[in-house]
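Undergrad: The following block contains a protein sequence and its predicted model.
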Amino acid sequence: MGYVFVALLVIVGVAFYVGSRRERNRALEQRRAELELVRGTAAEDVTAYGEEVADLDIVTAGVELDEGGRQDYQRAIDAYDTAKETLDRVDDPEDIRHVTEAIEDGRYAAKCVRARVEGKPLPVRRPPCFFNPQHGPSMQDIDWAPVGGRPRPVPVCAADAERVAVGAEPAVRKVVTGDGRTRRAYWEAGPAYAEYNRGYFNSYAGSGLLPGVLMGAMMFGGFGGGWDGSYGEGYQDGLGAGEGGGEDMGGGFGEDMGDMGGGFDFGF
């Protein structure tokens, strides 16, 4: 009888081990798939920024830049090289943050070059356009709300401010999500895009230039109800509780996701 009990314990233990391993492998596969989706989005951003850097050759043609202008120009070029090289080495979600950090910094430098060439004052350093970070540094804050939400101030570029002012839809950056086919607003794309968002906006977290409710929404999955929780526990398991970057956000977001559960409501 004792042998039978021991045998049952062994069988149960093996079944539990196999099941746990299978679940972990599934989570890791999901994590890799999600990372590839975000990596593809970051690659689009690197390409778009590379075109902006190339345009600086045209903007500065025949113009003698002063020392400040040359430094800004070099900074814009270096940022592109950094973003491109980092993208090539991406093998972890946190790596994506460094790609978009470089792009955000480079876009500001490129804008400074243009201001110098046009004889205008250097632009104030502001967060990227909320609707689409590819639009570059924002120009102003406007009140905006998603469908069914209530208005909140968001930083936007001049073109999107004009669109919203006349009742038109802003040019929202849409990214590929879970199934690899559906595109939705990047701030509604779930925790897989958290590091992508951090790179663009994390440096403004304590500046007062980015509303806290906005920062939280983009870091953890979207404005109330915008994310359906489909990334679920697989992403958290793949990352491990507490992993990931973003010191300004108080450590890794794995545990935050576990504590918050599948639904988020940031007041919108």
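TA: Yep, that arrived. Numbers count the residues shown, from 1 in each chain.
Undergrad: going forward, measure contacts and count neighbours with C-alpha atoms only.
TA: Fine.
Undergrad: Break down the chain into its helices, ranges please.
TA: 2-59, 67-88, 93-117, 158-165, 194-201, 212-220, 232-239, 254-260 (DSSP state H).
Undergrad: for the fourth one, the distance to its chain's centre please.
TA: So the one you mean is helix 158-165. 22 Å (C-alpha atoms, centre = their mean, to the nearest Å).
Undergrad: again, but for the last one
TA: Relative to the chain's own centre, helix 254-260 is displaced by 18 Å; criterion: C-alpha atoms, centre = their mean.
Undergrad: and if you look at the fifth one?
TA: Distance of helix 194-201 from its chain centroid, counting by C-alpha atoms, centre = their mean, is 3 Å.
Undergrad: Can I get the helices of the chain in JSON lines including distance to W144?
TA: Shown next, in JSON lines, are these (distance: least, C-alpha to C-alpha, whole Å):
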{"stretch": "helix 2-59", "distance to W144": "24"}
{"stretch": "helix 67-88", "distance to W144": "31"}
{"stretch": "helix 93-117", "distance to W144": "23"}
{"stretch": "helix 158-165", "distance to W144": "8"}
{"stretch": "helix 194-201", "distance to W144": "18"}
{"stretch": "helix 212-220", "distance to W144": "11"}
{"stretch": "helix 232-239", "distance to W144": "28"}
{"stretch": "helix 254-260", "distance to W144": "25"}
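Undergrad: adding another structure so you can compare the two:
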Amino acid sequence: MELVLLVLVLVAALGAVVVGSRAGQRRRAAQAEAELAPVRRLVEEDVTALGVELQELDTDLAGQPLGAGENADYQRALDAYEAAKTAADALTAPDQVRHVTEILDDGRYAMSCVRARVAGQPLPTRRPPCFFDPRHGLSVTDVAYVPPGGVQRDVPACALDAERVRVGAEPDVRKVMVGSQRVPYWQGGRAYEPYAQGYYGAFGPMQWMFMGMMFSGGLEGLGEGLGAVGEGIGDTLGGIGEGLGDMFDGFDF
């Protein structure tokens, strides 16, 4: 009888481990989707914005003869738009957003090249997008910016935002929802880091923005990472406990 009871206990324990593991997986999947949803909306807005800019470019070029260079850059921008749409539709994790914003950045640069060629100007220097809102397009200069409660950084800015900062006005900052508050995207948490990486990862001076440092210091990112590890362990232990409880409900000792 004792041997039978021991076997039953071992089977119940094994079942509890399986149940706990599955419960932890479900919780992690739900958390991943919750992190992805707002980032997906953000990048979809960026894709839509590029589409609108392409329509405006098409209107501006209507009736103008285009050479081989203009046509090649214009096709590159169109291809980037289609590729970004496809990549955005296929997102399954926040880390994949980086690929979409890389494509968008390349598309906007191609559009800038088209406009420069048509105007008979030199091709623009490849610079990072405007820090305050990547949808503003290529930055034209760096400006010293001090956010509320933060430290001063030299950041790339479009002409309009650079002028706003110089005269002491607020730049046009891209904001995202975090809980019930709207905050600058660079304060949105680790889920938004791949979004920034795609736009700025190729430019060394911007690396500080997405390495857990942001403007306010380096411990915030570390704290979020440790919190995530703790949550994962707690989910697994909690699931195992639930499984053990379910498995032993039917036994009368």
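TA: Done, it's in. Quick caveat: nothing in here was measured; it's all calculated off a predicted structure.
Undergrad: Any idea what the TM-score comes out to?
TA: Overlay of the two chains. TM-score (TM-score structural alignment, normalised by the length of the second structure): 0.79; 228 aligned residues with a C-alpha RMSD of 2.8 Å.
Undergrad: thinking again about what came up before, looking at the helices of the first structure, which is buried most?
TA: Mean neighbour count (mean count of other C-alpha atoms under 10 Å) peaks for helix 194-201 among these, with a mean of 26.
Undergrad: quick one: it to helix 2-59, angle?
TA: Counting by axes from the mean of the first three to the mean of the last three C-alpha atoms, to 10 degrees, helix 194-201 of the first structure points 30 degrees away from the direction of helix 2-59.
Undergrad: Helix 194-201 of the first structure against the second structure, how far on average?
TA: Helix 194-201 of the first structure, aligned to the second structure and superposed, deviates on average by 1.4 Å (mean C-alpha distance after the TM-score superposition for the first structure).
Undergrad: Which residue numbers in the second structure does that helix align to?
TA: Counting by TM-score structural alignment, helix 194-201 of the first structure pairs with residues 193-200 of the second structure.
Undergrad: How much space separates R89 of the first structure from A43 of the first structure?
TA: To A43 of the first structure, R89 of the first structure is 12 Å away according to C-alpha to C-alpha, to the nearest Å.
Undergrad: How about M215 of the first structure?
TA: For M215 of the first structure relative to A43 of the first structure (C-alpha to C-alpha), the value is 23 Å.
Undergrad: likewise P211 of the first structure?
TA: Going from P211 of the first structure to A43 of the first structure by C-alpha to C-alpha gives 28 Å.
Undergrad: Which of the helices of the first structure sits closest to W187 of the first structure?
TA: Comparing those against W187 of the first structure with C-alpha to C-alpha, the closest turns out to be helix 212-220 (4.9 Å).
Undergrad: Tell me which other helices or strands that closest one touches.
TA: When contacts are defined as 3 or more C-alpha pairs under 8 Å, 6 or more residues apart in numbering; DSSP states H and E, helix 212-220 of the first structure packs onto helix 194-201.
Undergrad: Which other helices and strands does the helix it packs on contact?
TA: Using 3+ C-alpha pairs under 8 Å, 6+ apart: helix 194-201 of the first structure touches helix 93-117, helix 212-220.
Undergrad: Tell me which of the helices of the first structure lies nearest to V175 of the first structure.
TA: helix 2-59 (6.5 Å).
Undergrad: Next up, the contacts around P191 of the first structure.
TA: M219, F220, G221, Y231, Y235 (C-alpha atoms under 8 Å, 6 or more residues apart in numbering).
Undergrad: ok, these in the second structure: which stay?
TA: By both residues aligned by TM-score structural alignment, their matches' C-alpha atoms under 8 Å, the contacts of P191 of the first structure still in contact after alignment to the second structure are F220.
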